[in-house]
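Colleague: Any chance you can model this:
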Amino acid sequence: MNWDDLQAFLAVARTGSLRRASIELAVSQPTVARHIRSLESDLGLPLFERDRDGHRLTEAGAELLPEVRAVETTALRVERRARDKIRGLAETVRVEAMEWPAALLARGLGTLPTGPRVELVLSGDTITQAARVPEIVVRHRMPPIGEGLTWRIGSIACAVYGAASFADGRALPLERADLAALPWLTFIAEQQHYSAMQWITELIGDRPAAARMSRTDQMAAAVAAGAGVAVLPCFIGNALPGGLRLSPEIAALQADYWVVAREELSNNPSVRSVAGWIATCFHEEQMAER
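Modeller: Predicted coordinates:
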C-alpha cells in the first residue's frame, strides 16, 4: 500500500473533489485520480461515489477514514521526530575516535566552528557503546568500502620520548641499539596488537618492560617523571615537561587516519562542518611538525 495513495484518499475525503485535492497536494488532478484508483484496487473496495457535486465517501470509505487518519498521524509524528533529530545535530555531533586522534581533537576544540557542538568519545569505551551511534568515526587506516562517506585526513607523527638523562650526553637522535637498551614503558598485554606495541617488540625483543599501562596519558606522565621511555604522539611528547625526543619520527607508525560519516547524514550541515573541522585539526598538526 502506497503512502501517496493514502494521502490522496485523505485529501479527497477532506475537500470532496479531485480538483481541490490536487490543489492541496500540489499535484495534477489525473495524479490524484490515479492514486485513488490504485488504493481502491489494492483494497478491492470502492471508496468514493462520484457525482456532479464531487466525491462522497462510500460506506467502506467512511469506515476506513479513521484508520487512515491514524496512519497519517503516525507518519507526521515520525517526520517531526526526524526533523527534531536533524535540529539536534545542529547542536551536538558525536565523534568517536581512538586515544591519539581523540587527544588531538580535544586540543582543537577551541577552533570548532560556531554552530555545532562536539561530543567526543573513545573507541571501545563500554560506557558509550550502549549509547547512541556516533555520527562520525575517526578510523586508523582506510575503512572498508561501503562503510560510509569517507575523507582521508592525514596521519599523526610519533617518536620515542624520555627524560634528558636517558640521552646520557649522546647525540640525538639515538641509535636503534641505544634505544633498545633503555627502560621501556609499554601497553598492557591485551593491547599487544597495537602497531606501536608491535614496533616496540621488534625493537626490544623479549626484554621485560619497565612498566605496562593501558593509556597514553599514563605513559606521558610516567615519561615526565623519568620512569622510562615510550612511544608518544609528537603533539603530546613535544609539549611534555621534562620530556625529550630521543628518536626520529617513526615512519612505520604514520598510517593514515580517515573520517567516516554515516551515509544518510552526508548532507547534514552540522556533520559536514564537524568533519571539516576534524580535517583542519589534523592538517594544522602536520604543518606544526614541519
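Colleague: hey, let's count contacts and neighbours off CA atoms from now on
Modeller: Fine.
Colleague: can you pull the contacts of M213?
Modeller: 185-188, 219 (C-alpha atoms under 8 Å, 6 or more residues apart in numbering).
Colleague: One more pass at 7 Å, please.
Modeller: Contact analysis of M213 by C-alpha atoms under 7 Å, 6 or more residues apart in numbering lists 186-188, 219.
Colleague: Kindly supply the PyMOL command isolating those of those that are buried.
Modeller: Listed next is the PyMOL selection for buried residues among the contacts of M213, using 16 or more other C-alpha atoms under 10 Å:
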select buried, resi 186+187+219
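Colleague: one more to line up against the first:
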Amino acid sequence: MRFTLDQLRAFLAVARTGNVRRAAEELHLTQPAVTARIKTLEAALGVELFDRSASMRPTKNGAALIGYAEQYLKLNSLIQRDVGRPDGMQSLFRIGVSETIVQSWLPEFITTLRAEFPRLTVEIDVDISRTLRERLFANAIDLALLMGPISDYRVENIPLPDYQMTWFRSPSLSVSDPAAGAPVITFARDTRPFRLLKETLLERCGPGAVIFPSSSLSACFRLVAAGLGIGALPLSLAADYLTSGQVEQFDPGWTPEPLSFTASFLAAPEVSVTGRAAEIAQMVATAYDKN
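Modeller: The predicted structure is shown next:
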C-alpha cells in the first residue's frame, strides 16, 4: 500500500470543502488532477473515500482517514521545520496586509522572513481588513496581517501590538475640537476605525461632524499637513510629519480607540511556514512598537 503526501493533501482539501472544484482552486490544481489523486489514493487503500452521490461527503472509511491524514501531514511539517533546512524551502507565500502595517513595519517583516526562508517567493496583497478576511477564507492568501482577531474556529490568530490613535492638525490650523467644524480626515469608509470614529463623533459632537475618509493613510497625513482638516490617525505613522513640523498633535479631551491587529491564518495540518511567518510578524511588530 503506497500513497503520497500530494494525495493526502487532495483528500483533505476535498473533505474540507466538499467540492472538487473548490479543492482544486485551493491547491492550485486542475479538477482532473485532484480527481486523479483521490482515485489513486482510493486504489492504494482499496476503499472508497467519498460518497459521490452526496456532494463528495466522506464515507465511513473516509471519515476515519481524516484524522490520520492530518497527523501524517503535521508530522511531515514538523520534520521539515525541525530537521530540514529552512533555506531549502521554496514556494509561493501570499500575504494580505492592511495599509497601516504597510506604512510601518512591513519592510522589516519581509526582510526577516526572507532571511529565514531565502527561497520563498513572497506575494503581497494590500487591502482593507474586511477584504483580506474574505480572501483568507477563499484561500487566496496564506497569511493576513489585519485588524483582528477573526472570530472563526478555522482561524489561528497571533496578537500583534495595538496602534494608538491620536489627533493631528497643521500648525497653521487653530482648531482644537472635532466639533469645531473642520473635516475629520481618517480611514476608508468600509473599515472598523471609520465606523467606530463615526459613532463616537455622532455621540460627542452631534450630526454636524464632517468626515473625509481615505483609503490611503499617506494621503490622510498630506491633507492634514495642508491644513484641509484634522486627522484621527495612528500615532506611530506620524513620526516624519511631526519631526518636520508639518503636523502637530492636539488633545480635545478624548482619542479614538486603539487599533487591534493580528497575524491570522487558516488552521491546517501543514502550517510550518505560515505559523512561523506569523511568529516573525509578532516579533518584528513588537520590536517596532518598542522603538
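Colleague: now what about the TM-score between them?
Modeller: The TM-score (TM-score structural alignment, normalised by the length of structure 1) is 0.55; 204 aligned residues with a C-alpha RMSD of 4.2 Å.
Colleague: CSV for the contacts of M213 of structure 1, including secondary structure?
Modeller: What follows is those, written out as CSV (DSSP: H, G, I helix; E, B strand; the rest coil):
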residue, secondary structure
T186, strand
F187, strand
I188, coil
M219, helix
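Colleague: residue boundaries of the strands in the stretch 151-291 of structure 2?
Modeller: Under the criterion DSSP state E, counting those that start in this stretch, the stretch 151-291 of structure 2 carries strands at the ranges 155-163, 165-169, 184-186, 211-213, 230-234, 248-250, 259-266.
Colleague: Tell me which of those sits nearest to E48 of structure 2.
Modeller: strand 259-266 (27.7 Å; C-alpha to C-alpha).
Colleague: Run through who's touching that closest one.
Modeller: So strand 259-266 of structure 2 is contacted by 142-149, 154-164, 278, 281 (C-alpha under 7 Å, 6+ apart).
Colleague: now stretch 7-21 of structure 1
Modeller: 29, 32-33, 35-36, 54-57.
Colleague: mind redoing it with 8 Å?
Modeller: 24-25, 29, 32-33, 35-36, 54-57, 65, 68-69, 72.
Colleague: Just give me the longest helix of structure 1.
Modeller: helix 59-89 (DSSP state H).
Colleague: what's the closest of the strands of the stretch 151-291 of structure 2 to A285 of structure 2?
Modeller: Nearest to A285 of structure 2, of the strands of the stretch 151-291 of structure 2 and by C-alpha to C-alpha, is strand 155-163 at 6.5 Å.
Colleague: Next up, the contacts around T31 of structure 1.
Modeller: Applying C-alpha under 8 Å, 6+ apart, the residues contacting T31 of structure 1 are S22.
Colleague: Just the buried subset of the contacts of stretch 7-21 of structure 1, please.
Modeller: By 16+ other C-alpha under 10 Å, these give 29, 32-33, 35-36, 55-57, 65, 68, 72 as buried.
Colleague: would you turn these into JSON lines with secondary structure?
Modeller: Listed next are these as JSON lines, based on three-state DSSP:
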{"residue": "Q29", "secondary structure": "helix"}
{"residue": "V32", "secondary structure": "helix"}
{"residue": "A33", "secondary structure": "helix"}
{"residue": "H35", "secondary structure": "helix"}
{"residue": "I36", "secondary structure": "helix"}
{"residue": "H55", "secondary structure": "strand"}
{"residue": "R56", "secondary structure": "strand"}
{"residue": "L57", "secondary structure": "strand"}
{"residue": "L65", "secondary structure": "helix"}
{"residue": "V68", "secondary structure": "helix"}
{"residue": "E72", "secondary structure": "helix"}
